[in-house]
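Asks: here you go, sequence then predicted model.
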Amino acid sequence: MATIHVTTPEGTSSEDYHIHIGRGLLAEAIQYPDHYGIRNPVIISNTTLAPLHAQALAAGFNAPLLTMPDGEAYKTLETVAMLYGEMVNAGADRRSTVIALGGGVVGDTAGFVAATYMRGVDFVQVPTSLLAMVDSSVGGKVGVDLPQGKNLVGAFKQPKSVLIDTEVLATLPDVEWQNGMAELIKHGLLADEGLLDTSLHRRENAAELVTRAVQVKVDVVQRDPYEHGERAHLNLGHTFAHAVEQVTNYAWAHGQAVGFGLMAAARLSYALGLCSAEFVDRVEGILAEAGLPRRLGAAIDPAALWAAMRTDKKWQGGTSRFVLLRDVCQPLIMEDIQQETVIDVLQGLR
């Protein structure tokens, strides 16, 4: 088992936590709950994962299991309100620990519930998708969507611990593996070129891939826990991705949208003279090997994507803001990029 310690310079020791990565951690957590910061647990999962993993965990803890519908469309304040009510009915109090068992949607939603229920209760992240393991379960960002855009309501809430049981990846559909590869490739482009080696992108290497990708994010989050600077680099590809998700009403999975977003970020970097054509070709080849989208398709209007981007919370004062690349491990933030430039890039990717 690998264990990564997370601390934040502005925080207190009570905000430090450990990320545990290995096989059989769910069973171990039931046997040694105190070791993982679990007391009076309430498990939140979704209707798909409940019979696969959550029911056994709830039985092991003799804990209530609350379920939400599966999918990004349910990452809403309405779902949060429903879960608040079920928490009350289950007798959850300020000493309870919310266990978020699921992918990114469950983690974001359950984490927001934990951050706000009775002004905040402890929570533990138990990600079950590759995407959540390498990205959303780490760093303390939680929140939900509004009709106007993604993640517009949220908080910073550090977990008591993160349990990444790689055994659960055995039931992960291939498309979800591809979705997770998008975030893993993002981390490789930002800070670990070894993660771009497509010969490693196989399930038997899951523990190594997850550990390396998590370390990239932890290193950034420890230096900038509340996204005042460097942490914004982790949004590489996400301005495009969130717009695609919104415009398609979440017909694109998050990982698919991030894959396209990385392609678009590379093309925009080239259009602005920041990187070489060879670098763009390399990014496209890596995404192709992972089975991720590199083109929008004719049905998606670039002008509609631009309009959706204007609600992106990373933009400031109505000014565009994109994370771009000069090369591998050379990210930068560019502001006030003109609408025409972005739309031209998107037109070239239809």
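Replies: Arrived safely, thanks for sending. Remember, it's a predicted structure, so these values are computed and weren't measured experimentally. Numbers count the residues shown, from 1 in each chain.
Asks: contacts, neighbours, all on C-alpha from now
Replies: Noted.
Asks: so how far is stretch 205-217 from its chain's centroid?
Replies: Chain-centre distance of stretch 205-217: 14 Å, with C-alpha atoms, centre = their mean, to the nearest Å.
Asks: report the buried residues of it.
Replies: Neighbour counts over stretch 205-217 (16 or more other C-alpha atoms under 10 Å) mark A206, A207, E208, L209, V210, T211, R212, A213, V214, Q215, V216, K217 as buried.
Asks: which residues in the protein form helices?
Replies: Using DSSP state H, the helices of the chain run over 25-31, 55-61, 77-89, 104-116, 130-131, 174-191, 206-223, 238-247, 254-271, 277-289, 302-309, 339-347.
Asks: identify whichever of those helices lies nearest to L163.
Replies: helix 25-31 (6.7 Å; C-alpha to C-alpha).
Asks: give me the buried positions along the closest one.
Replies: Neighbour counts over helix 25-31 (16+ other C-alpha under 10 Å) mark L25, L26, A29, I30 as buried.
Asks: tabulate those residues (JSON lines), appending distance to A63.
Replies: Listed next are the buried residues of helix 25-31 as JSON lines, based on distance: C-alpha to C-alpha, whole Å:
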{"residue": "L25", "distance to A63": "17"}
{"residue": "L26", "distance to A63": "14"}
{"residue": "A29", "distance to A63": "13"}
{"residue": "I30", "distance to A63": "11"}
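Asks: of all the buried residues of stretch 205-217, which comes closest to V144?
Replies: K217 (21.0 Å).
Asks: any idea how far apart the tips of stretch 168-180 sit?
Replies: Terminal residues of stretch 168-180 lie 14 Å apart, using C-alpha to C-alpha, to the nearest Å.
Asks: what residues of that stretch count as buried?
Replies: Under the neighbour-count criterion of 16+ other C-alpha under 10 Å, stretch 168-180 has V168, L169, E176, W177, Q178, N179, G180 buried.
Asks: what's the separation between the fifth one and V126?
Replies: It stands for Q178. 20 Å.
Asks: which stretches in the stretch 1-150 of the chain count as strands?
Replies: Taking DSSP state E, counting those that start in this stretch to define them, one finds strands in the stretch 1-150 of the chain at 2-6, 17-22, 41-46, 65-68, 97-102, 122-127, 141-146, 149-156.
Asks: I'd like those as TSV, with mean neighbour count appended.
Replies: As requested, those are exported to TSV (neighbours: other C-alpha atoms under 10 Å):
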stretch	mean neighbour count
strand 2-6	14
strand 17-22	20
strand 41-46	25
strand 65-68	21
strand 97-102	28
strand 122-127	28
strand 141-146	22
strand 149-156	18
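Asks: let's bring in a second model and compare:
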Amino acid sequence: MVQNSAKQVTVALGERSYDIHIAAGLLSRAGELIKPILKQQRVFIVTDENVAKTHLETLQNGLVQENIESFVEILPPGEATKCYSILESTIDALMAQGADRNDVVLAFGGGVIGDLTGLVAGLLKRGMRFVQVPTTLLSQVDSSVGGKTAINSKMGKNLIGLFNQPEMVIADQDVLQTLPVRELCAGLAEVIKYGLIDDPDFFEFIEQNAEKLNAADPDTLAEAVRVSCEAKARIVSEDETERGKRALLNLGHTFAHALERANGFGPALLHGEAVGTGMAMAYRYSKAIDLCSGQDVTRAEKAIAALGLETDVRNLAGGPYEANALLEHMMHDKKTEQGRLTLILAKGIGQSYIEKNVDADNLLVFLNSETAD
């Protein structure tokens, strides 16, 4: 078991505020944490096959200790699970088990399960409460916090969804020790993002501790999770529904979502892997339009690469990628308004900003340079 002290971060949203619990051994204490919010001594767990094999028994034992019954729906792993058909079948499965508005659903898995389950909870009988129990680094530092829930459509990523805040987030640090190296690296993309957005001190911490983070050092990871959650909680508290500052959290994501869409949301490319390349692309594009110095671009690229992530789209899994197709996918991004594309760009390390008037022709020239052999 990881030997790190318990930490708690609050997402301040008035009456809908909630806590993020960060510590080792929290799955075993899940019943204790969840019991105060239950109106009925049962919960509904939505998870995937991989998480179920490794961690479901621990979670259920933690619930049994508080006499909490659990019903489990196990889904296929992978981004393709975030689709209409599985959204429908999951809602039907919960209703068949008698789920009602007094019940609580546990989203037990990575970002895919968290996004899908949050949407299920928001829709089923006009709204059930739910708890995020993230099991990947990416979901602990990003997708489980802030209330964004969604599925993908053929038009793009996360286009069908709603804002639905959880009752709490339970981030057990022990589960990070069972992550495959690839999943760990994917999560580190969302960690370094917070440094690149507006926290140069945290960026420097990541530079200095890249080796420990790659080795899943428990104390270093726990600190990275804490700082990341505090950063996201602060931004979400200021701008819950992404009308302003919260868009900064999408640094690199417009590029990344286009890469994922071009890959058909297939298993060859994980979300965090796409984000790592997407952030490097955002910095290079910022340099291309004379916003960011070459020195800062090089520093960002080196730090991203040090976390085991690819920075060159030509070497990215799932390719080759084509410039015109990427631009078309980017134009379907949620931040596009009246045909005008918004990107999160950077004036330097920790100096990201929202650019709402991106020149599509200029961007296409850049994408051609990025994808050319």
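Replies: Now that the structure is in, tell me what you want to look at. Please read these numbers as outputs of a predicted model, since none were measured by experiment.
Asks: make CSV from the buried residues of stretch 168-180 of the first structure and add distance to A308 of the first structure to it.
Replies: Formatted as CSV, those follow (distance: C-alpha to C-alpha, whole Å):
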residue, distance to A308 of the first structure
V168, 35
L169, 33
E176, 25
W177, 27
Q178, 25
N179, 22
G180, 24
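Asks: which residue is the nearest non-sequential neighbour of the residue positioned nearest the centre of the second structure?
Replies: Central residue of the second structure (C-alpha atoms, centre = their mean): S143, 3.2 Å from the mean position. Nearest residue to S143 of the second structure, sequence neighbours excluded (C-alpha to C-alpha, 6 or more residues apart in numbering): G111, at 5.6 Å.
Asks: ok, now which ones touch the aligned residue in the first structure for the one you found?
Replies: Using TM-score structural alignment, the equivalent of G111 of the second structure in the first structure is G104. Residues counted as contacts of G104 of the first structure (C-alpha atoms under 8 Å, 6 or more residues apart in numbering) are P127, S129, L131, A132, S136, S137.
Asks: adding distance to L325 of the first structure, write these out as a markdown table.
Replies: Formatted as a markdown table, these follow (distance: C-alpha to C-alpha, whole Å):
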| residue | distance to L325 of the first structure |
| --- | --- |
| P127 | 29 |
| S129 | 27 |
| L131 | 22 |
| A132 | 24 |
| S136 | 22 |
| S137 | 25 |
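Asks: and whatever residue of the first structure lines up with N250 of the second structure, how many neighbours does it have?
Replies: With TM-score structural alignment as the criterion, the equivalent of N250 of the second structure in the first structure is N235. Look at N235 of the first structure: counted by other C-alpha atoms under 10 Å, it has 19 neighbours.
Asks: cool, and D217 of the second structure?
Replies: As a burial measure, D217 of the second structure scores 15 neighbours (other C-alpha under 10 Å).
Asks: ok, it to A6 of the second structure distance?
Replies: For D217 of the second structure, the distance to A6 of the second structure (C-alpha to C-alpha) stands at 16 Å.
Asks: with G147 of the second structure instead?
Replies: Taking C-alpha to C-alpha as the measure, G147 of the second structure falls 23 Å from A6 of the second structure.
Asks: so those two - more neighbours on which side?
Replies: G147 (21 against 14).
Asks: tell me the spacing between the more buried one and R16 of the second structure.
Replies: Distance, G147 of the second structure to R16 of the second structure, by C-alpha to C-alpha: 11 Å.
Asks: shared neighbours of the two, anything?
Replies: Common neighbours of G147 of the second structure and R16 (C-alpha under 8 Å, 6+ apart) are Q165.
Asks: rewinding a little: of the contacts of G104 of the first structure, which ones are shared with the second structure?
Replies: Here is what carries over to the second structure from the contacts of G104 of the first structure, by both residues aligned by TM-score structural alignment, their matches' C-alpha atoms under 8 Å: P127, S129, L131, A132, S136, S137.
Asks: please pull up the equivalent of V80 of the first structure in the second structure.
Replies: Match for V80 of the first structure (TM-score structural alignment): L87.
Asks: please apply the same query to M309 of the first structure.
Replies: In the second structure, M309 of the first structure lines up with M330, judged by TM-score structural alignment.
Asks: does its match really touch F255, like I thought?
Replies: Yes: here M330 of the second structure lies in contact with F255, judged by C-alpha atoms under 8 Å, at a distance of 6.8 Å.
Asks: picking that back up, tell me the contacts of the equivalent of the residue nearest to the centre of the second structure over in the first structure?
Replies: With TM-score structural alignment as the criterion, S143 of the second structure lines up with S136 in the first structure. Counting by C-alpha under 8 Å, 6+ apart, S136 of the first structure touches G104, G107, D108.
Asks: can you rerun that using 10 Å?
Replies: S136 of the first structure sits next to G103, G104, V105, G107, D108, Q125, P127, L130, V142, E183, V214, K217 when contact means C-alpha atoms under 10 Å, 6 or more residues apart in numbering.
Asks: out of the residues you listed, which comes closest to A298 of the first structure?
Replies: Closest approach between the contacts of S136 of the first structure and A298 of the first structure, by C-alpha to C-alpha: E183, at 25.1 Å.
Asks: and the closest one, how close does it get to L324 of the first structure?
Replies: From E183 of the first structure to L324 of the first structure the distance is 15 Å (C-alpha to C-alpha).
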